[in-house]
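**Q** next come a sequence and a model predicted from it.
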Amino acid sequence: MSQELFQEVINDLEKLLTTEIGYDVIIYAGENENIKELHAHSNILCTRSQYFNTAFSNEWAEKKDGKFIFKKPNVSPHLFKMILRFIYCGKIDLNKLQGPEVLKLLIVVDELNIQSLISYIQNYLINHRDEYLQQDPIGILEAVYQHESFTDLWNYCLEKVCQDPKMLFNSDKFTSLKSSLLKLLLERDDLELDEIFIWDSLLKWGLAQNPSISKDVTKWNKEDITIMERTLHGFIPLVRFYHISSEDFLDKIYPIKKLLSKDLAKDLVKFYIAPDRKPNIDEIQPPRKSKLIHVVYDSILIERQHFAIIASWIDKKKDLYYNARNIPYNFNLIFRSSRDGNTPAAFHSKCDNKGPTIVIAKVANSEKIVGGYNPFQWNSSNQDMPTIDSFIYLFTDKNDIKTAKVGYSKGDQHSVRNLADYGPGFGSGTDLICWNDGRWLRSSAASYPEINGIPTGFFNVDDYEVFQVI
């Protein structure tokens, strides 16, 4: 019989880092008064980091008195200690770091080529530091843009900016945005901005690159127009002029039409003079369109971002939730108590034999949302069903998705309760059930883990909905 006692090995390696017995690497982290000497072991660094493996194998690391010397002035001693701890024993705690520190740590980890930690830190920023990512979208985008391995974070930031682009375009730092990034954004079909706002922003950006030119376009001379034309040359084709109102075209574009090519200016004038006449133009870009438009979930209790989290729970995604753009399910409303009747008969009439469903209820006189997921189908057989895939959940404040909590069934025979005289029910005890008089009950945590915040005893809900999960 073999046993794998990983924890003992991990503890010993962590102790080796602390005691520094037999170290042959000296790392000077930080600079000036913040510099600190750290000690490590080359064989462990070489095994766990491609950066150190290359350094030792190619012998380009400085060596003095039999010890390898590394100088990392761009990394604080605190962050490098965290990296060493992860290298030695796989442990890391990001919760005490501020958002900028987490991003700095990610950049250093990328330099050291520790792939597993690159992925972990990206997921942590996406799931737990969304507020930070929105505070400085330009700085973060530019930082992430320089690192090819930050794919998950890059895609997430781009989607956030396209979903709420004014947080970037209205930023004080917008005019400092690199041209390559601005072009990339304007190429996006899902950039949720009016074209005239994009045109105004583009002029604002162009003027910031040429501060000697007056912001009053009526004062531009021939040289000013030439300079602005060169500055905006690569951007003009990205503006979808045919989706701007005639008033805005007349007031904001026509006066400086010399910035446009002669053919484009001529075609636009024809188009706005006779808008009902089909333009003789082979390729007119379609209007920008949000990726969120094609599916609208008919809930009066929660928003799309809540459904994204619920979808993540269904797929048991622990590290990286779906976002509002990549939900892999449709949620079809089949029951609403305020519309269909708050009775067990109404519930079973609408919901029985409809396949997997999610139940959503808003607790009266609060912002709490409670509910559960049935991976089977409801019926009136009075027979409970075991599963490890069902769950109950809570949003302590529906306006703050970070308050979400979930608990999966322990797998006992009462995971899902099909009671003809009651509404949806989960767990023996009872963990969560709609009682036969329309009230809800949570008496104890039995089939599911305890979720602090779900009301105990009988409580009322303002409304509850059931969605078929497709």
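**A** Received the coordinates, thanks.

**Q** all contacts plus neighbour counts: C-alpha atoms, from now on.
**A** Noted.

**Q** distance of the residue positioned nearest the centre of the chain from Arg339?
**A** Note on the chain: the residue nearest the mean C-alpha position is Ile126, at 4.7 Å, using C-alpha atoms, centre = their mean. Separation of Ile126 from Arg339 (C-alpha to C-alpha, to the nearest Å): 37 Å.

**Q** ok, back up a step: hang on, the residue nearest to the centre of the chain packs against Tyr156?
**A** Yes - the pair Ile126 and Tyr156 passes the contact test of C-alpha atoms under 8 Å, sitting 7.3 Å apart.

**Q** so Ile10: helix, strand or coil?
**A** What DSSP: H, G, I helix; E, B strand; the rest coil gives for Ile10 is helix.

**Q** nearest spatial neighbour of the residue nearest to the centre of the chain, chain-adjacent residues omitted?
**A** Nearest non-adjacent residue to Ile126, counting by C-alpha to C-alpha, 6 or more residues apart in numbering: Leu153, 6.9 Å away.

**Q** next: Ala208.
**A** In space, Ala208 is closest to Thr175, 5.9 Å off (C-alpha to C-alpha, 6+ apart).

**Q** list the contacts of the one you found.
**A** Counting by C-alpha atoms under 8 Å, 6 or more residues apart in numbering, Thr175 makes contact with Lys204, Trp205, Gly206, Ala208, Gln209.

**Q** what about versus this one:
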Amino acid sequence: MFYQDLKELSTNLSQLFTLENKQPVFSDFLVVTRNKTFECHRAILHARSAYFRGLLRSQMKETTEGKVEIRDISSEVMKNILTYIYTGSLEITRDNAIEILISSQKLLLDQRVLDNISQFVVRHVSLQNVAEVLSLSSRFSFETIHDYCIRFCILNFRELIHESSFLFLSASDLELILAADDLLIDSEQQLLESIIHWAKNRRDFNGQNEDLYQDEKNSPKNLIQKRLARLLPRIRFCEIEQTQLQVLQKQGILTNELFDDIVEFQCLRTQKVNAEEIENFLRKCKSRYSKSNFLAFQPRNCFPDSLVVSIKNTKLVNFLKNSIEDDVFFSQMRLGYSARQHGFFPLAFHEKVDNKGKTLVLMKTVENYIFGGYTEVGWVTDKQKWSTVNANWGWIGDPKAFVFVLKPSVNGEDHTPQKFDIKKGEEKWAILYRDTAGPQFGYDIRITSWDVNSVFDMIYSNLGNNYQLEGSDNPFKQKRKIPDSLEAWKIKEIEVYFI
């Protein structure tokens, strides 16, 4: 039998700690802050803090003198932390949480303490304090808090730009925010106006406008231009009306070259020109501009009409961009086939998808799994381009094809998609062309039906067949099997994207 009385233990230990108007009990070490001295016990400090443990084991003067001066921690915070060291109780409020976190990190308290304080901080991030929390988390390398605050700004940007705290954001943090494809804004024009406002009125945490310098080199006008030069590459100018672009050109915000290219790109998109002409134009632009400047030609939301991918699927969108590695494709791709819109049968699929070149397929199941695949060749009808030919079907080779699967989110937390590249030696079986089938990638993901007008409503998956499965365990073994040992999934939607 074990008997525990942790509450009594905490109470007894607290009696050893120096409190107001009470004499210390057997204290043998002093902790000195800016305006208060705490009488403590070496053994307890040694047991509860790696900072004090290292100090007390050393031969430094603090050990021999029996005191340490810590002037960069306030007496109120030090008292709170010492109370925790003695009793395990820590009083955290909105006003002291960040300071306690910084001090706890300095004193090398247990990681669980730091994690609990960090969780408290992120729970109380608001439009009013997010800039300050971002600044402190950057300064003291609290990466979890910093990442949370960046996401908070991305998802609340419409409201944030109307808060005074917006002007306190750093340029580096704004760069991260503006780069997000899922940045929630009403329009790219609104975003640009807010950035210009920030550049003109940027403030530090002393309440001053950073543009107020006497040095001619760092005059307000020059500083504004420098700030805009850093952030403008994050603006998607292709989504701003031409009349507004002309104003930006006259103001010197937009270079003549970029203005001309953006306007030409917008004209090509509205005219009835073939996709190849637009793609060639974009590839010429890509060769002239840096990766960040090329964002001007890319819509912020790559999947505006999708029922499969929402703006919140950040991990999936980033995965696709990193896997396909073709900015031009994402700049120009459009939804060409939707099963719900055009029909759940092969004839509709092939009428919309055949001979489109680079193709991205997204499939969602009723269980909210997302399957997908990418091919640079696409479903070509020219049998001479097939790697193997039969009567009315054949395999199409593609060494750059891949498939992926994304599990449903859990408690609002998205998974990272799992990617399966085509196996070496299996490239000629990358995708199947069959007039009675929908999209099929090897024998790994396939959608079939009896004839061209029969409805297909199931996805059959056998991952790890022609495509390389990362690891040895198939994460879908728990799904029910159909007779030929493949796994069946009820289709909710199929979407196909191409230029």
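**A** That came through, no problem. Note that the structure is a prediction, hence the values are computed from the model and not measured.

**Q** what lines up with the residue nearest to Ile126 of the first structure in the second structure?
**A** In the second structure, the residue matched to Leu153 of the first structure (TM-score structural alignment) is Ile145.

**Q** and for Glu192 of the first structure?
**A** So, by TM-score structural alignment, Glu192 of the first structure is matched to Leu184.

**Q** conserved subset of the contacts of Thr175 of the first structure in the second structure?
**A** Counting by both residues aligned by TM-score structural alignment, their matches' C-alpha atoms under 8 Å, the contacts of Thr175 of the first structure that remain in contact in the second structure are Trp205, Ala208, Gln209.

**Q** let me know the closest of those residues to Gly457 of the first structure.
**A** The closest of these to Gly457 of the first structure turns out to be Trp205 (C-alpha to C-alpha; 59.2 Å).

**Q** show me what the closest one aligns to in the second structure.
**A** Trp205 of the first structure maps onto Trp198 of the second structure when the alignment is built from TM-score structural alignment.

**Q** over to Tyr254 of the first structure?
**A** By TM-score structural alignment, Tyr254 of the first structure lines up with Gln249 in the second structure.

**Q** I'd like to know which elements the helix or strand containing its match is packed against.
**A** In the assignment (DSSP states H and E), Gln249 of the second structure maps to helix 242-250. Here helix 242-250 of the second structure touches helix 256-270, going by 3 or more C-alpha pairs under 8 Å, 6 or more residues apart in numbering; DSSP states H and E.

**Q** now the helix it packs on on the first structure. Mean distance?
**A** Helix 256-270 of the second structure, aligned to the first structure and superposed, deviates on average by 2.9 Å (mean C-alpha distance after the TM-score superposition for the first structure).

**Q** for the stretch 1-150 of the second structure, what spans make up the strands?
**A** Here the stretch 1-150 of the second structure has its strands, by DSSP state E, counting those that start in this stretch, at 29-32, 37-40, 67-69.

**Q** which other residues reach stretch 106-120 of the second structure?
**A** Applying C-alpha under 8 Å, 6+ apart, the external contacts of stretch 106-120 of the second structure come out as 48-52, 92, 97, 100-101, 104-105, 144-145.

**Q** same deal with stretch 84-102 of the second structure?
**A** Residues outside stretch 84-102 of the second structure that contact it (C-alpha under 8 Å, 6+ apart): 9-11, 13-14, 17, 44-45, 48-49, 77, 80-81, 83, 114, 117-118, 120-121, 124, 133, 136, 140.

**Q** list buried members of the residues you listed by neighbour count.
**A** Applying 16 or more other C-alpha atoms under 10 Å to these, the neighbour count classes 10, 14, 17, 44-45, 48-49, 77, 80-81, 83, 114, 117-118, 120-121, 133, 136 as buried.
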